[in-house]
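**Q** Sequence plus the predicted model coming up.
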Amino acid sequence: MNRPSLAWKLYIAAFYAFLFAPLLVVAIFAFNASPFPSPPWKGFTLEWFIGSGEAFGKPGVLVDPIWLDTIANSFKIAVPVALLAVIVGTVNAWVLERAEFPGKTLLSMMMLWPLVIPGVVLGISILAFFSRVANGLEEWLQTDLDFLRPGLPLVVLGQLSFILTISTLIIAARLRKFDRSLEEAAFDLGASRARVLRTITLPFLSPALVGAGLVSLLMSFENFNTTLMLVGSEPPLPITMYGQMREGATPAINAVSLLLMLGVGGIATIFALTAKAER
């Protein structure tokens, strides 16, 4: 085997430096004993994580009610999105891979459209649509339908509109590899459809289901464009970070970013291990 040349090694080093140098700077200055999230370095501190606020006037992100509430809001969105993406994505994958009907190819292509539509446009479209629906239904029913107004439920629907496509593709790719003769053999031996699904099909799909759930959770947690158009009075983490940056950033932003990087990296690692087990 030929060893990589010096130029190739330098290219790889430059590539990874380009990717990770900004993240490394953010991680380092999350521990800076300074009220500003940038150089110079003034010493090591954990105040921006667990501090009471006596040193710099603001508590650390792990004890600050504002940051804790916004992280909780992100989970309130991401968990339902991930669950719905896996459930509905499994049904979609089953229809696309097992059913035959006119227009199937066209519908498969249309499913990809939310991925190429800008998130801002998607968010505005969903907001306008559900606002009109809410206005009509409220006038007809004479009651308030707050879940159709900007807020966490609408953010869940907005994110699901494009994350669902990703989960469907992941599950469909796994289902395409399934040997249907295993199901036929089980039917010949007297197994019911529900038992075949429970003992053969779903165990085979489980790596893809886990992977789709993790990817959906990750994409929901970091989404900004669509969420910005649909959020109400309970902003998730990306929206709060954006607001904090506009008001004047502190190293608390670096601390939150570091925690987010660790969480995302953990989820990505689990997904990679799941994909490896799938192969």
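**A** Nice, thanks for sending it over.
**Q** only C-alpha atoms for contact and neighbour calcs from this point on.
**A** Noted.
**Q** So for the strand or helix carrying I124, what gets flagged as buried?
**A** When elements are defined using DSSP states H and E, I124 is found to belong to helix 119-141. By neighbour count, and taking 16 or more other C-alpha atoms under 10 Å as the criterion, the buried residues in helix 119-141 are G119, V120, L122, G123, I124, I126, L127, F130, S131, A134.
**Q** Now do the same contact list for the third one.
**A** What it means is L122. Taking C-alpha atoms under 8 Å, 6 or more residues apart in numbering, we find L122 in contact with P114, G158, T226.
**Q** can you count the residues close to the first one?
**A** Spelled out, it's P114. The local packing count at P114 equals 16, with neighbours defined by other C-alpha atoms under 10 Å.
**Q** Hmm, it is touching S161, no?
**A** Yes - counting by C-alpha atoms under 8 Å, P114 does reach S161; the two are 6.9 Å apart.
**Q** Overlap in contacts, the two.
**A** Common neighbours of P114 and S161, counting by C-alpha under 8 Å, 6+ apart, are absent.
**Q** any chance you could map the helices in the stretch 1-150 of the chain?
**A** Counting by DSSP state H, counting those that start in this stretch, residue ranges of the helices within the stretch 1-150 of the chain are 6-29, 47-50, 65-98, 104-110, 113-116, 119-141.
**Q** Take this one as well and set it beside the first:
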Amino acid sequence: MQEKIIVVADSCCDVGQELQKKYNIRVIPVHIIYPEGEYEDGVNIDPRIVYQRFPKEIPTTSMPSFGEVQKFLEGLREEGYTHCISIHVSDHLSGTVNTVRSAAEEVDGLETFVYNTKDISFGSGVYAVYAADLVQKGIPFREICRRLEEKREDSHLMFYMDSLEYLKKGGRIGNVTYIIANVLHMKPIISCDPEGVYYTVAKVRGSRQAKSKLLEEAAAAAGDRKCWISVLNGNDEEGGKQMLKMVRERLPQGECIYCNQINASLAVNTGPGLIGLLVFPL
């Protein structure tokens, strides 16, 4: 039987609509919850709305339900897909990957490989682009799965933000870390460790130092290798453009595959003033 493969990601992977269309990537949205109702991340809520309602209103998020995911996967099977590669953010930061794994077991006729990236945002989403690129090149399902496992530690995403207030409120960091950072006026450079848990790469003062440190870490991760790069921002488009210019000068061998605003689900937990930089050696 001929394979018909589809690549899926959850919306916390920050795979923008342009990439979705180019690579035929389907997205499972998480929910953004305000008092007036629920919105689907990347579907019917613009992240700019979230920023406009800060700081008076900070919504909550919830992962898609088992039933929603099962229906989503059944829909792919009805479209004629035989195999699915489902890419998700770290299970330490979201329960979506476990929900998808459980739902996939209940969907006959669609062989699904569920991939826990142990990362967040486009640090996860880049694996969906990588897998979808291989699908378009005609690489078989099992070979793509094998290559994903080989690339597991190749995504290097680091970011800084103007305030840790939103990470604290979302339970992503502890009170001690938050208080120390505020007292010392420090801005931590944050990434995910090999287990998919947030950790502090470095601490800097001010956005200029933060951008320089992001660039330094990215250059170390890339070396002389050809790589994909991505710059993300949280309501800081100008800062994102500045970061991209710096990266292109420092890493001429890098191909920028995505430069955009993060999704609403990430905005909820990080607040305004975020700059993120991804390097993915090829």
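**A** Cool, the structure landed. The structure presented is a predicted model; accordingly, all values stated were derived computationally and were not measured.
**Q** Could you get me the TM-score between them?
**A** Scored by TM-score structural alignment, normalised by the length of structure 1, the superposition of the two chains gives a TM-score of 0.30; 133 aligned residues with a C-alpha RMSD of 5.8 Å.
**Q** Show the subsequent helix or strand relative to the helix holding I124 of structure 1.
**A** Toward the C-terminus, helix 119-141 of structure 1 is succeeded by helix 152-176 as the next helix or strand (DSSP H and E).
**Q** buried ones in the helix or strand that comes right after that next one?
**A** The helix or strand immediately downstream of helix 152-176 of structure 1 is helix 181-188, counting by DSSP H and E. Along helix 181-188 of structure 1, these residues count as buried under the neighbour rule (16+ other C-alpha under 10 Å): E183, A186.
**Q** so what does helix 181-188 of structure 1 touch, helix or strand wise?
**A** Counting by 3 or more C-alpha pairs under 8 Å, 6 or more residues apart in numbering; DSSP states H and E, the packing neighbours recorded for helix 181-188 of structure 1 are helix 193-196.
**Q** Residues in contact with the helix it packs on: which ones?
**A** Applying C-alpha under 8 Å, 6+ apart, the contact partners of helix 193-196 of structure 1 are E183, A186, F187.
**Q** Tell me the one of the residues you listed nearest G211 of structure 1?
**A** The nearest member of those to G211 of structure 1, counting by C-alpha to C-alpha, is E183 at 23.3 Å.
**Q** Now that closest one. Nearest residue, chain neighbours left out?
**A** Using C-alpha to C-alpha, 6 or more residues apart in numbering and skipping the chain neighbours, the partner closest in space to E183 of structure 1 is V196 (6.4 Å).
**Q** One more: P47 of structure 2?
**A** A264 (4.2 Å).
**Q** Okay, and Y199 of structure 2 sits in which element?
**A** Using DSSP H and E, the element containing Y199 of structure 2 is strand 198-204.
**Q** buried sites along that strand?
**A** Of the residues in strand 198-204 of structure 2, those scored as buried under the neighbour-count criterion (16+ other C-alpha under 10 Å) are Y198, T200, V201, A202, K203, V204.
**Q** Identify the residues contacting the nearest residue to the fifth one once chain neighbours are set aside.
**A** Same thing as K203 of structure 2. With sequence-adjacent residues excluded and distances taken as C-alpha to C-alpha, 6+ apart, K203 of structure 2 is closest to P188, at 4.2 Å. Taking C-alpha under 8 Å, 6+ apart as the definition of contact, the neighbours of P188 of structure 2 are Y160, M161, A181, T200, V201, A202, K203, V204.
**Q** Could you dump those residues into TSV with distance to A128 of structure 2 added?
**A** Listed next are those as TSV, based on distance: C-alpha to C-alpha, whole Å:
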residue	distance to A128 of structure 2
Y160	24
M161	25
A181	34
T200	25
V201	25
A202	28
K203	30
V204	32
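**Q** TSV for the buried residues of helix 119-141 of structure 1, including distance to A173 of structure 1?
**A** What follows is the buried residues of helix 119-141 of structure 1, written out as TSV (distance: C-alpha to C-alpha, whole Å):
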residue	distance to A173 of structure 1
G119	25
V120	29
L122	26
G123	28
I124	31
I126	29
L127	32
F130	32
S131	36
A134	37
